[in-house]
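Asks: sequence plus predicted model, see below.
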Amino acid sequence: MSRRQMEITPELMLRAYRIGLFPMAESRDARTLYWLDPEQRGVIPLEGFHLSRRLARRVRQAPYRITANHAFAAVIAECAAPRPSSTDSWINAEIRALFLALHGQGHAHSIEAWEGERLVGGLYGVSLGGAFFGESMFSRADDASKIALVHLVARLRLGGFTLLDAQFQTAHLAQFGTEEVPRALYKQMLAVAVETPARFIAEPDAALLAAEIEALRSTPSE
């Protein structure tokens, strides 16, 4: 990792993502960002995504209303908010401002899960060519972030994406088939993905979306 030496702009962010770097802050109140380039990268397979029978049932039951790009600012604010597992966050004010700018340019997207009018889960990330860089997710209700992830994967598959970067492997993400990829191999995958034409589809045809989610069940994890 390296300390910031220059002002970070949305354009610099996109150049950094293109070569495999991403920024973080040490804490919510930190004034300095640093770049990360992990030796092992967490990658969620778009082909072979693991959707368990239990979660597939939950998705079919539709306990939440799912939208995309309807509440980006609220999603990133919730991702930065204190949670039982950690009261601090790597999302500081500058990170939020940069991602809001990227969202305004059409490069950053969110998936939201709603219970009535209450936002109960979601995630956000950056799209660049056929690569989607997942940044963070949150959940305030059972399975809300997991269902949001399923909807993200279905949209990415429909839109022609080839790479879903999760940054790091975690026990939570492992249930979806997340793999650790060595840096050199990841950058080979990334170089191909960012040059692949793709489109983030915020509001896909309902029948096509349902069929894509159903297709994810072909390789259940349990």
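Replies: That came in fine, so what should we check first?

Asks: every contact and neighbour count from this point should use C-alpha atoms.
Replies: Noted.

Asks: kindly list the longest helix within this protein.
Replies: Taking DSSP state H as the criterion, the chain has its longest helix at helix 144-159.

Asks: that one - contacts with which helices or strands?
Replies: helix 53-61, strand 108-115, strand 118-128, strand 131-139, helix 206-215 (3 or more CA pairs under 8 Å, 6 or more residues apart in numbering; DSSP states H and E).

Asks: mind redoing it with 7 Å?
Replies: Where contact means 3 or more CA pairs under 7 Å, 6 or more residues apart in numbering; DSSP states H and E, helix 144-159 is packed against strand 108-115, strand 118-128, strand 131-139, helix 206-215.

Asks: just so I know, which of those lies nearest residue 188?
Replies: Of all the helices and strands packed on helix 144-159, strand 131-139 sits nearest to residue 188, with 12.2 Å by CA to CA.

Asks: just how off-centre is the closest one within its chain?
Replies: With CA atoms, centre = their mean, to the nearest Å as the basis, strand 131-139 stands 2 Å off its chain's centre.

Asks: who's in contact with the longest helix of the chain?
Replies: Contact with helix 144-159 is made by 46, 59, 111-113, 120-123, 137-139, 198-201, 209, 212-213, as judged by CA atoms under 7 Å, 6 or more residues apart in numbering.

Asks: re the thing from before, export the helices and strands packed on helix 144-159 to TSV and tack on distance to residue 79 and mean neighbour count?
Replies: Listed next are the helices and strands packed on helix 144-159 as TSV, based on distance: least, CA to CA, whole Å; neighbours: other CA atoms under 10 Å:
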stretch	distance to residue 79	mean neighbour count
strand 108-115	11	24
strand 118-128	8	24
strand 131-139	5	22
helix 206-215	25	14
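
Asks: centroid residue for this structure?
Replies: residue 134 (2.4 Å; CA atoms, centre = their mean).

Asks: out of the helices and strands packed on helix 144-159, nearest to residue 91?
Replies: Taking these one by one with CA to CA, strand 131-139 is closest: 9.3 Å.

Asks: show me what the closest one packs onto, helices and strands only.
Replies: Under the contact rule (3+ CA pairs under 7 Å, 6+ apart), strand 131-139 is packed against helix 72-80, strand 118-128, helix 144-159, strand 163-167.

Asks: how about 10 Å then?
Replies: Judged by 3 or more CA pairs under 10 Å, 6 or more residues apart in numbering; DSSP states H and E, strand 131-139 is in contact with helix 10-18, helix 72-80, strand 108-115, strand 118-128, helix 144-159, strand 163-167, helix 183-194.

Asks: take the one below as the second:
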Amino acid sequence: MNTLSYLNNEQQAFPPTDQALTEPNGLLAVGGDLKPQRLLNAYYNGIFPWFNDNDPILWWSPDPRAIIPVGQLKISRSLRKYLKKQDWHYSINRAFEHVIHACAMPRKAQEGTWITRDIQAAYTALHQQEKAHSIEVWNGNRLIGGLYGIAVGQVFCGESMFHIETNASKAAMVCLQQHLLNANFTLIDTQLVNPHLTSMGAQAVSRNQFMHQLVQLRDKAVASHCWKSKEVSVEL
């Protein structure tokens, strides 16, 4: 039976993901808090928060789920050609707070953002615990694109990306995949299917398929010190 659970600040356990509602798709629980341990518990179990500023905290596990197997990111010939012409450089975990703040800026035709101040504070706390990570794209000293997410074993759970120059968010995805390949990751969880991610290779799988992969990968090791703050090069 699909039911909606209500969490309090003491209750750390989430209900099984197969109890999520079908309408709205994937809504599993309401309430609780955004403390690091609860957030980590959520991602470990295939759940993520998503809510607007005036809403209670909403927890989701949609069906289907969008994923990109590491190594299967689609880099079009035109994108590869475009990026080769740019004098951009890349980094890991050099500017996490700047990236999440930029991701929180409203997009065109959007009145607000789900990346509230509470969300920014919560994920910054996870970053300080070396659990949340960012990829940055720079044009000189100017941050022009990036993304952030959570590492769970050999799964990288992408949260959001941004760009202020054409294709800079796609460049961040290219950098992310190269880094994940080098660090022995297996899967990128992109959560929801959308045209932008589909064009880059995201594929829809059932929640059961995703959960099976997550359970297989969430306790597996990756390369040590792979999230050390550093400049990185991207081969195209």
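Replies: Good, I have the coordinates. Everything numeric here is computed off the predicted structure, so don't read it as measured data.

Asks: follow-up on the earlier one: angle of the longest helix of the first structure against helix 206-215?
Replies: 110 degrees (axes from the mean of the first three to the mean of the last three CA atoms, to 10 degrees).

Asks: how big is the offset of helix 144-159 of the first structure relative to the second structure?
Replies: Following the fit onto the second structure, the mean deviation recorded for helix 144-159 of the first structure is 0.4 Å by mean CA distance after the TM-score superposition for the first structure.

Asks: whereabouts in the second structure does that helix align?
Replies: Mapped onto the second structure using TM-score structural alignment, helix 144-159 of the first structure covers residues 168-183.

Asks: tell me the buried residues in that stretch?
Replies: If you call a residue buried by 16 or more other CA atoms under 10 Å, then stretch 168-183 of the second structure has these buried ones: 168-180, 183.

Asks: save these as TSV, and put in distance to residue 87 of the second structure too.
Replies: Formatted as TSV, those follow (distance: CA to CA, whole Å):
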residue	distance to residue 87 of the second structure
168	12
169	15
170	15
171	12
172	14
173	17
174	15
175	14
176	18
177	20
178	18
179	19
180	23
183	25
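
Asks: farthest-separated two in these?
Replies: The widest separation within these (CA to CA) is 22.4 Å, between 168 and 183.

Asks: hang on, the earlier thing: in JSON lines: the helices and strands packed on helix 144-159 of the first structure, plus distance to residue 8 of the first structure.
Replies: Supplementary listing: those in JSON lines, determined by distance: least, CA to CA, whole Å:
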{"stretch": "strand 108-115", "distance to residue 8 of the first structure": "16"}
{"stretch": "strand 118-128", "distance to residue 8 of the first structure": "16"}
{"stretch": "strand 131-139", "distance to residue 8 of the first structure": "17"}
{"stretch": "helix 206-215", "distance to residue 8 of the first structure": "36"}
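
Asks: residue in the second structure matching the residue nearest to the centre of the first structure?
Replies: By TM-score structural alignment, residue 134 of the first structure lines up with residue 158.

Asks: ok, that match to residue 111 of the second structure distance?
Replies: 23 Å (CA to CA, to the nearest Å).

Asks: same question, residue 230 of the second structure
Replies: Residue 230 of the second structure is 35 Å from residue 111 of the second structure, by CA to CA.

Asks: who touches residue 30 of the first structure in this structure?
Replies: Shown in contact with residue 30 of the first structure (CA atoms under 10 Å, 6 or more residues apart in numbering): 24, 89, 90, 91, 92, 93, 94.

Asks: so which of those residues is the closest to residue 8 of the first structure?
Replies: For the contacts of residue 30 of the first structure, the nearest to residue 8 of the first structure is residue 94 (9.0 Å; CA to CA).

Asks: burial count for the counterpart of that closest one in the second structure?
Replies: Using TM-score structural alignment, the equivalent of residue 94 of the first structure in the second structure is residue 118. By other CA atoms under 10 Å, 13 other residues sit near residue 118 of the second structure.

Asks: pretty sure residue 118 of the second structure contacts residue 56?
Replies: No: using CA atoms under 10 Å, residue 118 of the second structure makes no contact with residue 56, being 11.7 Å away.

Asks: and for the two, which residues touch both?
Replies: With CA under 10 Å, 6+ apart, residue 118 of the second structure and residue 56 have common neighbours residue 33.

Asks: I figured residue 50 of the second structure hits residue 39, correct?
Replies: No: in this structure residue 50 of the second structure lies outside contact range of residue 39 using CA under 10 Å: 11.7 Å.

Asks: wasn't the match of residue 94 of the first structure part of a strand?
Replies: No: applying DSSP: H, G, I helix; E, B strand; the rest coil, one finds residue 118 of the second structure to be helix, outside a strand.

Asks: check contacts around it.
Replies: Per CA under 10 Å, 6+ apart, neighbours of residue 118 of the second structure: 33, 34, 53, 124.

Asks: how about CSV for those, with neighbour count added?
Replies: Formatted as CSV, those follow (neighbours: other CA atoms under 10 Å):
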residue, neighbour count
33, 21
34, 18
53, 15
124, 19
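
Asks: from those residues, which land in helices?
Replies: residue 124.

Asks: of the contacts of residue 118 of the second structure, closest to residue 207 of the second structure?
Replies: For the contacts of residue 118 of the second structure, the nearest to residue 207 of the second structure is residue 34 (23.4 Å; CA to CA).

Asks: quick check: closest non-adjacent residue to that closest one.
Replies: residue 122 (6.0 Å; CA to CA, 6 or more residues apart in numbering).

Asks: tell me which element the one you found is part of?
Replies: If you go by DSSP states H and E, residue 122 of the second structure is part of helix 117-128.

Asks: how much space separates residue 177 of the second structure from residue 187 of the second structure?
Replies: Taking CA to CA, one finds residue 177 of the second structure at 10 Å from residue 187 of the second structure.
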